[in-house]
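Asker: Pasted the sequence and its predicted model underneath.
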Amino acid sequence: MDIVNILRDKILNSVDELVEEKKIQQPLNIDNIVVERPKKQHQGDYSTNVAMVLGKALSSNPRDIGELIKSKMGYEDIIDAVSLDGPGFLNIKINLKFWDSLIIEIMSNDKSYGEDRFGSGRKVNLEFVSANPTGPLHLGHVRGAVFGDALARLLEFVGFKVTKEYYVNDGGAQIGILVRTVYYRYLQTLGDDIALPEDSYPGDYLLPVAEKLLDKYGKELKNIEEFERDKIIRNFSLEYMMKVIRSDLASLNIEMDNFFSEQTMINSNAIETALSTLKDKGLIYNGIIEAPKGKTHTDWEAREQMLFKSTKFDDDIDRPIKKSDGSWTYFAPDLAYHADKLKRGFDVVIDILGADHSGYVSRLKAVIKAFAEKRVEFEVKLVQLVKLIKNEKVLKMSKRAGDYILIQDLLEEVSSDFIRFVMLTRNNDVPLEFDIDLMLSKSKDNPVFYVNYAHARITSVLKRAKELNMWPLSKVEDLEKRTFPLIENELTLVKKLSEWPNVVRQSAKFHEPHRIAFYLNEVASSFHSLYQSSYESGSYRFIVEGAQELCANRLALANSTQIVIKNGLSLLGIVPLDEMY
């Protein structure tokens, strides 16, 4: 039961009635009409800007329109009262019986409370991480990995069919550097006194690859032809590094559905096929592009080259497809890869990239528009950097990696569930600070602790109630006969729980799973406030001796809160704690 959608439907029905009665004109756009919880409690349970939106669209007085809509909104079942406030906001007070019925609904639906099917089975390709297979995953990859996995869980919860995809960059120059570095490490392992070349990958993480290479081939690789040797090292190293990457992802509770190989795509002539399609559409030509603006490029040479007419689709410039030596530009495989996504029939394509890829957005949008044969939703989500802090100092180095903090380094400090939650406490396009000391603290300033503490408290309460034969309830429906009205803090918590379906919908609609982390913190805050509250009769208790019916009501509220917290953490890929550490 999504109270926000219910109210919005009632409001729009009222508008339709007024249009039919010719009291107002048909508005052209109703997308800006929102129903939300007001900031001030005296303004009702929900507020809507419908009169303000229609007043502007129809050049009418918002308060006059507000009065008309107010007269059309029936006060049966859900709505208890509607009032007009300020320049034209409509404030809605909900019938108290609704809040009682909501608790029953939450308990009856359990894991499916908040579930929405607006995805309607549409297919989503969600590409994320896609780190070069030249080393383990590091801090720079963690945020995008967690964000992508949480978004996938969220989209599946609302009815999409999601393919989580990792694009394996195994076809570029970086693989040559990997092969060379592993070979030099192999020689060092054999005892050769040899230094790594300048353009090698630093750190110790490739030593195990060299050692396993030595175990399998002995000294044989020193004595075979270079081309064959590099081929062996390439295949061996890529297989090893992809096992490491899969293991790193698994340690964060992430499992990909598909690993898409760039080299396999290149070998299948997919780039040539994609370019042939674009040529048929008149979107490939030979031309000369201008030198990059803003700086003087002494090595710039104007020359004719193969170009994709991406400016036809609002890109800044037409994009080169081939380099001067005849090899493909970095953009060429990207173009073919996105053409392949569309060929596989996805309705929604989402790329999650690092903030340093912001310049790629317009060209990728152009590719989708050029190849799409049907309406395809495409979005690029850019993930900002994470700053790791410990003892009030920024950590920057890892001996194993050379320049980066590895995922395994981070996991030695905090659990994967803590990492996941913290990575989702900010919008993806906002830089994030990960303070290890804060995450290990037991305070409300630590959101991971605060939410889990609420869940653990409820687990303890229900466990004690079960020992006293007060839980579980024999029939959830018996709560409808309750005679104890909700007190203020209980009502505040129930109202917060009512927001969950709309939080899910909005998080999925805008691809913003951080909204769930925010919301769970608010739920935990409301619960802790109730748990610690005091009244004339003394401190608040969920279990009160000699008051079976009162306890049943309060335990049902606690259980409903636990259900929402558990469902929310599940969408974030986190297992809630039943006991605090």
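Answerer: It's in. On a predicted model such as this, the values are computed, not experimentally measured, just so you know.
Asker: When you work out contacts or count neighbours from here on, use the C-alpha atoms and nothing else.
Answerer: OK.
Asker: Name the nearest residue to the residue positioned nearest the centre of the chain, sequence neighbours excluded.
Answerer: In the chain, the C-alpha closest to the average C-alpha coordinate belongs to Leu151, at a distance of 3.4 Å (CA atoms, centre = their mean). With CA to CA, 6 or more residues apart in numbering as the criterion, Leu151 has its nearest non-adjacent residue at 5.9 Å, and that residue is Pro513.
Asker: ok, and here's another one to check against it:
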Amino acid sequence: MNLFSEIGTLVTQAIAALQSEGALPEDLNLAPVTVEPPRDPAHGDMATNAAMVLAKPAGKKPRDIAEALVPHLTADPKIAEASVAGPGFINMRLADSVWQAMPRTVLSSGERFGRSDMGAGQSVNVEYVSANPTGPLHVGHTRGAVFGDALAALLDYAGYSVTREYYINDGGAQVDVLARSVYLRYLEAHGHEVEFADGTYPGDYLIEVGQALRDKVGDAYVDAGEEVWLEDVREFATDAMLDLIREDLKRLGIEMDVFYSEKSLYGTGRIEAAIEDLRAKGLIYKGVLEPPKGKTPEDWEPREQTLFKSTEYGDDVDRPIMKSDGAWTYFAPDIAYHYDKVSRGFDQLIDVFGADHGGYVKRMKAAVAALSDEKTPLDIKLTQLVKLFKNGEPFKMSKRAGTFVTMRDVIDEVGPDVTRFVMLTRKNDAPLDFDFDKVLEQSKDNPVFYVQYAHARISSVLRKADAAGINVSDAALAEADLSGMIHPSELAVAKKLAEWPRLVEIAARGHEPHRVAFYLYELASELHALWNKGNDVPELRFLQEGDPATSQSKIALARSVAVVLASGLGILGVEPAEEMR
């Protein structure tokens, strides 16, 4: 149940009543009418802009419409008070009975509370991580992985059909570099002295891969030239790296539905088919690009190239898809890959890229718009950098990786739950400081602890109540008499619970899973505030000694908080804590 939608229905019914009275015209567009929390909670529980947005099409003053709506709204028992503010906003206070019913609604719905059918089963492809298969995932990949996975879970929760996809960048020259690096480790496994030249990967993570290659082929490649071993070693090394990546993702609780190989696009006609689709639409031509202002990009050549007319779809310049020597640019297989996604019939596409791909956004959106005849929207989310700190100092590089801090390093330090939650405590396009000491701190300033502590506190109450013989099943708590729930601290918890269904839809619509983390912190804060009030006001304590009926009503509120906390943490991929040590 979305209480904001329910009150929104009351507003539209009040508008309809004015229309039937002839006070408002019949053909009004009600889509802009909203019901939201007021900016200042002191003004009420909810506010509507109905009079403001209907005034011009109705040819009336906003305050006149607002004053006419108020009596219709207050006629409903859910609305305790409605008043006109400013130029015509309507502020509403809901009856206490509405908030008192909230725990019952949550407990009766269980984990379904907050789930939405907004997505209506639309298919969404979320592509995330998609790191080059040349080594273990690093901390930057970790943020993209967590963001993408939480976004996929959020969309699923909001009623979409979600496919989680990893695009394997195994078609470029970097995979040949990986093969040569593994070959050096292979020689090393045979007792040879080796030297890692600039551009090769010296990380210790390839030692085991070199040894595994030795175990597989013996000394067959020791004195052989690249023409003998490069292709085989490339495939062997790529498979080994993908196994490593899958293992790291699994440690973080991430499982992909699809791993899509870039290499599968080459030599199969798929790139050619995508380009021909664009050519048939008059979007491929031969031309010479003007030299760009400022820094010269890698794909610019002062000579005739094959270009995609991406400026037709909002890009700044047209983009090369084939070099003058006939080789594809990096953009061409990416076009073909998204052509494949469009062909698979997804209703929406979402790509999660690192911040260094910001220059790729317009061209990729242009390509998808062209390929889908502007029918398939593509949203590209950029994840900003993560700065790691420990003991007040930047965190040292990983010896195993050689040049960077790995996902595994982070998980080993703080665990997957903390890693995931912290990565969502900032919006994806804002830089993130990850302090290993602070994320393990047991204080209100640490949102991970604060939210988990709230769930653990409730679990402790349930255990004590059960030991005291109080029936704390959800079914029993849902039947508790909640009419005595009148204290402002109790009502504040119920009001925050009521925001959850609306928050889910807002976060899903904006592709913003960080909103869930923020909300959980706010809900936990209300629970902790109520708990602390109980230290001074015994009547607010969840366990009322010798009074099982009152205890049930108090615990019903707490348990409903636990239900929502668990649902929200589930979206973030975090296990709720039953107790804190």
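Answerer: Arrived safely. Since we're looking at a predicted model, the values are computed, not measured.
Asker: For stretch 310-320 of the first structure, which outside residues touch it?
Answerer: For stretch 310-320 of the first structure, contacts defined as CA atoms under 8 Å, 6 or more residues apart in numbering pick out 283, 289, 305-309, 329, 331, 362-363, 365-367, 369-370.
Asker: Okay, the residue lying farthest from the centre of the first structure and Val461 of the first structure: tell me how far apart.
Answerer: The C-alpha centroid of the first structure is most remote from Asn223, which lies 50.0 Å away (CA atoms, centre = their mean). Asn223 of the first structure sits 70 Å away from Val461 of the first structure, taking CA to CA, to the nearest Å as the criterion.
Asker: contacting residues for Gly148 of the first structure?
Answerer: Counting by CA under 8 Å, 6+ apart, Gly148 of the first structure has contacts 126-129, 352.
Asker: Looking at those residues, which are in strands?
Answerer: In strands, judged by DSSP state E, the following of the contacts of Gly148 of the first structure are found: 126-127, 352.
Asker: Tell me roughly how far the helix ranked longest in the first structure lies from the second structure on average.
Answerer: Ordering each helix of the first structure by length in residues (DSSP state H) puts helix 226-251 first. For helix 226-251 of the first structure, the mean deviation from the second structure after alignment is 0.8 Å (mean CA distance after the TM-score superposition for the first structure).
Asker: my read is the residue nearest to the centre of the first structure is in a helix, agree?
Answerer: Yes. The assignment for Leu151 of the first structure, made by DSSP: H, G, I helix; E, B strand; the rest coil, places it in a helix.
Asker: Tell me the spacing between it and Ile233 of the first structure.
Answerer: Taking CA to CA, one finds Leu151 of the first structure at 36 Å from Ile233 of the first structure.
Asker: Kindly report the same for Arg482 of the first structure.
Answerer: 72 Å.
Asker: For the stretch 201-350 of the second structure, just list every one of the strands.
Answerer: 258-261, 284-287, 305-308, 319-322, 348-354 (DSSP state E, counting those that start in this stretch).
Asker: Dump these to JSON lines, plus distance to Gly573 of the second structure.
Answerer: Converted to JSON lines, the strands of the stretch 201-350 of the second structure look like this (distance: least, CA to CA, whole Å):
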{"stretch": "strand 258-261", "distance to Gly573 of the second structure": "19"}
{"stretch": "strand 284-287", "distance to Gly573 of the second structure": "43"}
{"stretch": "strand 305-308", "distance to Gly573 of the second structure": "40"}
{"stretch": "strand 319-322", "distance to Gly573 of the second structure": "39"}
{"stretch": "strand 348-354", "distance to Gly573 of the second structure": "17"}
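Asker: Give me the mean deviation of the helix or strand hosting Ser459 of the second structure from the first structure.
Answerer: Ser459 of the second structure belongs to helix 447-467 when elements are defined using DSSP states H and E. Compared with the first structure after fitting, helix 447-467 of the second structure has a mean deviation of 0.5 Å; criterion: mean CA distance after the TM-score superposition for the first structure.
Asker: what's the spacing between that helix and its chain's center?
Answerer: 26 Å (CA atoms, centre = their mean, to the nearest Å).
Asker: where's Leu479 of the first structure relative to Asn489 of the first structure, distance?
Answerer: Applying CA to CA to Leu479 of the first structure and Asn489 of the first structure gives a distance of 19 Å.
Asker: Likewise for Asp280 of the first structure?
Answerer: Asp280 of the first structure is 66 Å from Asn489 of the first structure, by CA to CA.
Asker: more neighbours, those two?
Answerer: Asn489 (15 against 9; other CA atoms under 10 Å).
Asker: Can you tell me the SS state at that one?
Answerer: Quick answer, by three-state DSSP: Asn489 of the first structure is helix.
Asker: corresponding residue for it in the second structure?
Answerer: In the second structure, Asn489 of the first structure lines up with Ser489, judged by TM-score structural alignment.
Asker: Chain neighbours aside, what residue packs nearest to that match?
Answerer: Once flanking residues are discounted, Ser489 of the second structure sits nearest to Leu530: 5.5 Å by CA to CA, 6+ apart.
Asker: between the strand or helix carrying that neighbour and helix 447-467, how many degrees?
Answerer: Leu530 of the second structure is located in helix 514-536, with elements delineated by DSSP H and E. Counting by axes from the mean of the first three to the mean of the last three CA atoms, to 10 degrees, helix 514-536 of the second structure lies at 50 degrees to helix 447-467.
Asker: Just to check, Gly358 of the second structure is in contact with Leu382?
Answerer: Yes. If you go by CA atoms under 8 Å, Gly358 of the second structure and Leu382 touch, sitting 7.0 Å apart.
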